[in-house]
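Peer 1: one predicted model, sequence on top.
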Amino acid sequence: MASIMDVLELQEEGAGHFIAPAVPSQISRTFGGQVVAQALRAAQLTVSEKQVHSLHSYFLRPGDSSSPMSLQVETVRDGRSFAARQVRASQHGKLIFILSASFHLPGEQGPEHADPAPEVPGPQEAVRGGGGKLHSPRIILPEWQDWDIRLIPEPGRDSAAAERTGSGFRYIWFRYTGAVPAEQSFHQAGLAYMSDMTLIRSALIEHQGVEVQLASLDHCMWFFRPIHVDEWLLYEQVSPAAGGGTGLAQGKLYNRAGELVAMTMQEGLMRTVEKPLRAGGAHGNWQDV
């Protein structure tokens, strides 16, 4: 299993061209958060001083977890306060992913407000309350052993069934347990990696037991405050709407001080299964999309 340091260690092949390493995995498709994080990291490596404040991306084809990924970064704009980059990710000669990211010079001042953190048990209480690390292979494989991930069970919900069926949790604490650089851009990329964790599954919370074909279609993020992935972060995940074979998921990320540090939005395929799917199961199989 690769560490987040290994995941984000890109090889520069030329101006704006990077090779992202393949990451050992028990699944054939590349984890979506890995694709987002590696593409963001490539964009970051072409920007000085400014930090990412938003990204928007589309998953076009499934990634091959056994192969490296080619990342081509286009400089869209370099301004005094803002910069913009577009990253095109390819494998086996085919475009699989597109990311647009905007960077902002830190330190500028303006009005501030933010949604308050939800009142939920802390990470230690979550363990005592029956949470703990995800273990169901339908939600997680040993891909994330360097991350301490703790679920917060909800009153009246069968948490064991949610884990077993992959139907999502509304609140999750997580942190990276290994050593990471102090560089803020690295922590932002690390957060992008984990931001895909179970997010679209929150669209299944209201549909317990429904068998669906599930796959991420797009992924967006906004960064508000400094982030430290090696400290506890609370991931609040909700689904505003689902229908027509897709579901929308929204995530808010808070630090232990209750500050909103980032937000995510993701739309995913959520197609009811009417016939057996090809190998890969009902969750995240892109072959019939």
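Peer 2: Perfect, thanks for sending it.
Peer 1: okay, CA-based contacts and neighbour counts for the rest of this
Peer 2: Will do.
Peer 1: wasn't residue 219 part of a strand?
Peer 2: Yes. Counting by DSSP: H, G, I helix; E, B strand; the rest coil, residue 219 falls inside a strand.
Peer 1: count residues in the vicinity of it, would you?
Peer 2: Each residue near residue 219 was counted by other C-alpha atoms under 10 Å, and the total is 25.
Peer 1: my guess is it contacts residue 37, does it?
Peer 2: No. Using C-alpha atoms under 8 Å as the test, residue 219 is too far from residue 37 to be in contact (11.1 Å).
Peer 1: nearest spatial neighbour of residue 171, chain-adjacent residues omitted?
Peer 2: Using C-alpha to C-alpha, 6 or more residues apart in numbering and skipping the chain neighbours, the partner closest in space to residue 171 is residue 236 (4.7 Å).
Peer 1: contacting residues around the one you found?
Peer 2: Residues in contact with residue 236 (C-alpha atoms under 8 Å, 6 or more residues apart in numbering) are 170, 171, 172, 251, 252, 253.
Peer 1: gap between it and residue 163?
Peer 2: 16 Å (C-alpha to C-alpha, to the nearest Å).
Peer 1: what's around residue 108, how many residues?
Peer 2: 7.
Peer 1: I'd say residue 103 and residue 82 touch.
Peer 2: Yes. Counting by C-alpha under 8 Å, residue 103 touches residue 82, with 5.4 Å between them.
Peer 1: more neighbours: the two, which one.
Peer 2: residue 103 (24 against 16).
Peer 1: and the more buried one, how close does it get to residue 27?
Peer 2: The value you get for residue 103 to residue 27, if C-alpha to C-alpha is used, is 33 Å.
Peer 1: same check, this time on residue 258
Peer 2: Distance from residue 258 to residue 27, by C-alpha to C-alpha: 35 Å.
Peer 1: what's the answer for residue 267, then?
Peer 2: Residue 267 is 22 Å from residue 27, by C-alpha to C-alpha.
Peer 1: kindly report the same for residue 89.
Peer 2: 19 Å.
Peer 1: out of residue 267 and residue 27, which sits in the busier spot?
Peer 2: residue 267 (23 against 13).
Peer 1: give the contact list for that one.
Peer 2: Per C-alpha under 8 Å, 6+ apart, neighbours of residue 267: 200, 216, 217, 218, 219, 246, 247, 248, 249.
Peer 1: which residue sits closest to the second one, ignoring its sequence neighbours?
Peer 2: Distances taken as C-alpha to C-alpha, 6+ apart place residue 268 nearest to residue 216, at 4.2 Å, with adjacent residues excluded.
Peer 1: which SS class is residue 42?
Peer 2: Per three-state DSSP, residue 42 ends up helix.
Peer 1: so who does it touch?
Peer 2: Per C-alpha under 8 Å, 6+ apart, neighbours of residue 42: 10, 16, 18, 71, 73, 87.
Peer 1: same check on residue 29?
Peer 2: Counting by C-alpha under 8 Å, 6+ apart, residue 29 has contacts 62, 63, 64, 65.
Peer 1: next, the one to line up against it:
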Amino acid sequence: MDEALDDLLDLLRLERVEEDIFRGRSRSAVVPRVFGGQVAAQALAAAGRTVPGGPDGPVAHSLHAYFLRMGDPDAPIVYTVDRIRDGRSFTARRVVAVQHGKPIFHLSASFQRYEDGLDHQAAMPSVPDPETLPTAEESLPRYADRFTGPDVVDRLLEARAAVDLRYVGAPPYATAGEPREPRSRVWFRANGKLPDDPRLHLCLATYVSDMTLLDPVLLAHGRGGWTTGDVVGASLDHAMWFHRPFRADEWLLYDQESPSSWGGRGLGQARIWTRDGRLAVSVVQEGVIRVPK
């Protein structure tokens, strides 16, 4: 297994402090704060650890979360799980992440046992195959002169080393200054083989879901993003609905768009598709996006 992916999986193997209390550490990020996707994935992992049945038990079908404060990457994060409900079909959990005695993140998640039901979905968009697109190692160095510092490319590559993420079109930093359609599509998968535990695959998708979801807001205004210094921002809230089983170590298409930005906030909404066209996940996020004065 790739060393970076193994390190990411180790972040999700939270230390159990008490029956419903867990401790997690952080990894390096592009900005000097804890990456939001990491906190969300760890909180979902903590919630899952308290759900009966293990990998064969209920799996998450939705989560709703708020980012309350910036996380300190040099301090551990304590996750306290509240067992809201254990039902025959659905199980509900609430998780609060705390650092330095203050909550930095709040998550509510619902888990469901598999059952048959009605089945329909939207059609997957037509896009190039991921193998035809440049890797991060191939594309990022081309834009090194557009980032705020000489080491940004290295930090971006390190932060995303556990995930193979490939843009279908040009990313915001490639076309800064040129407003475009507020839509961005990326293929992604874990950089290595994952265990079969379905809850782990949900956590990996949750981790990645916070990487690029606000890109369409930047594209609409010709902004390059936080790495170019023409905006500052952070995630405010995040919601996901897991529709169908998927593997995060197989290619997934992240189709993202932004219907609105106003008042220092921008909204991103997205669908995640398996390569064979199954709608796996829906995602919505709002973030703070401000133009430096």
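Peer 2: Arrived safely. Note that the coordinates shown come from a computational prediction; the quantities given were computed from them, not determined experimentally.
Peer 1: picking that back up, count the residues that sit near the alignment partner in the second structure of the residue nearest to residue 216 of the first structure.
Peer 2: Aligned counterpart of residue 268 of the first structure in the second structure: residue 287 (TM-score structural alignment). Number of residues near residue 287 of the second structure (other C-alpha under 10 Å) recorded here: 21.
Peer 1: just checking, residue 287 of the second structure touches residue 235?
Peer 2: Yes. In this structure, residue 287 of the second structure is within contact of residue 235 by C-alpha under 8 Å, at 4.2 Å.
Peer 1: could you find the closest non-adjacent residue to residue 286 of the second structure?
Peer 2: Going by C-alpha to C-alpha, 6+ apart, residue 286 of the second structure has residue 267 as its nearest residue, at 4.4 Å.
Peer 1: any idea what that neighbour aligns with in the first structure?
Peer 2: Aligned partner of residue 267 of the second structure by TM-score structural alignment: residue 248.
Peer 1: ok, so what distance separates its match from residue 127 of the first structure?
Peer 2: 29 Å.
Peer 1: helices along the first structure, start to end?
Peer 2: 4-7, 32-44, 123-128, 159-165, 184-195 (DSSP state H).
Peer 1: and those helices, which is most packed in?
Peer 2: helix 32-44 (a mean of 26; mean count of other C-alpha atoms under 10 Å).
Peer 1: centre of the chain to that helix, how far?
Peer 2: The chain centre lies 10 Å from the centre of helix 32-44 of the first structure; the measure is C-alpha atoms, centre = their mean, to the nearest Å.
Peer 1: average distance between that helix and the second structure?
Peer 2: Mean deviation of helix 32-44 of the first structure relative to the second structure after superposition (mean C-alpha distance after the TM-score superposition for the first structure): 0.2 Å.
Peer 1: and the aligned residue in the first structure for residue 231 of the second structure, how many neighbours?
Peer 2: Aligned by TM-score structural alignment, residue 231 of the second structure pairs with residue 212 of the first structure. Burial measure for residue 212 of the first structure: 19 neighbouring residues, criterion other C-alpha under 10 Å.
Peer 1: contact partners for residue 128 of the second structure?
Peer 2: Counting by C-alpha under 8 Å, 6+ apart, residue 128 of the second structure touches residue 168.
Peer 1: let's go with 10 Å and repeat that
Peer 2: 168, 169, 187 (C-alpha atoms under 10 Å, 6 or more residues apart in numbering).
Peer 1: quick one: map it onto the first structure.
Peer 2: Under TM-score structural alignment, residue 128 of the second structure pairs with residue 121 in the first structure.
Peer 1: any idea how far that match is from residue 131 of the first structure?
Peer 2: For residue 121 of the first structure, the distance to residue 131 of the first structure - C-alpha to C-alpha - is 10 Å.
Peer 1: overlap in contacts of the two?
Peer 2: 151, 152, 153, 173.
Peer 1: residue contacts, the second one?
Peer 2: Residue 152 of the first structure makes contact with 120-123, 125-132, 159, 169-173, 234 under the criterion C-alpha under 10 Å, 6+ apart.
Peer 1: now do the same contact list for the counterpart of residue 221 of the second structure in the first structure.
Peer 2: In the first structure, the residue paired with residue 221 of the second structure is residue 207, using TM-score structural alignment. Residues near residue 207 of the first structure by C-alpha under 10 Å, 6+ apart: 167, 168.
Peer 1: is it true that the residue nearest to residue 216 of the first structure touches residue 241?
Peer 2: No. Counting by C-alpha atoms under 10 Å, residue 268 of the first structure stays clear of residue 241, with 11.2 Å between them.
Peer 1: what sits in contact with each of these two?
Peer 2: Contacts common to residue 268 of the first structure and residue 241, judged by C-alpha under 10 Å, 6+ apart, are 203, 247, 248, 249.
Peer 1: hang on, the earlier thing: run the contacts of residue 152 of the first structure past the second structure and keep the common ones.
Peer 2: Retained in the second structure: 120, 121, 122, 123, 125, 126, 127, 170, 171, 172, 173, 234, out of those (criterion both residues aligned by TM-score structural alignment, their matches' C-alpha atoms under 10 Å).
Peer 1: how much space between the first one and residue 235 of the first structure?
Peer 2: Per C-alpha to C-alpha, residue 120 of the first structure is found 11 Å from residue 235 of the first structure.
Peer 1: the more surrounded of those two?
Peer 2: residue 235 (26 against 14).
Peer 1: what's the match for that one in the second structure?
Peer 2: In the second structure, residue 235 of the first structure lands on residue 254 (TM-score structural alignment).
Peer 1: what's the distance between that match and residue 155 of the second structure?
Peer 2: Counting by C-alpha to C-alpha, the gap from residue 254 of the second structure to residue 155 of the second structure is 23 Å.
Peer 1: what does residue 172 of the second structure give?
Peer 2: Counting by C-alpha to C-alpha, the gap from residue 172 of the second structure to residue 155 of the second structure is 17 Å.
Peer 1: the match of residue 267 of the second structure against residue 242, yeah?
Peer 2: Yes. Counting by C-alpha under 10 Å, residue 242 is a contact partner of residue 248 of the first structure at 5.9 Å.
Peer 1: of those two, who's got more company?
Peer 2: Set residue 248 of the first structure next to residue 242 and count neighbours by other C-alpha under 10 Å: residue 248 wins out with 24 against 17.
Peer 1: list the contacts for the more buried one?
Peer 2: Contacts of residue 248 of the first structure by C-alpha under 10 Å, 6+ apart are 199-203, 216-218, 238-242, 265-270.
Peer 1: re the thing from before, and the match of residue 268 of the first structure, what does it touch?
Peer 2: 67, 213-214, 217, 233-238, 261, 264-268.
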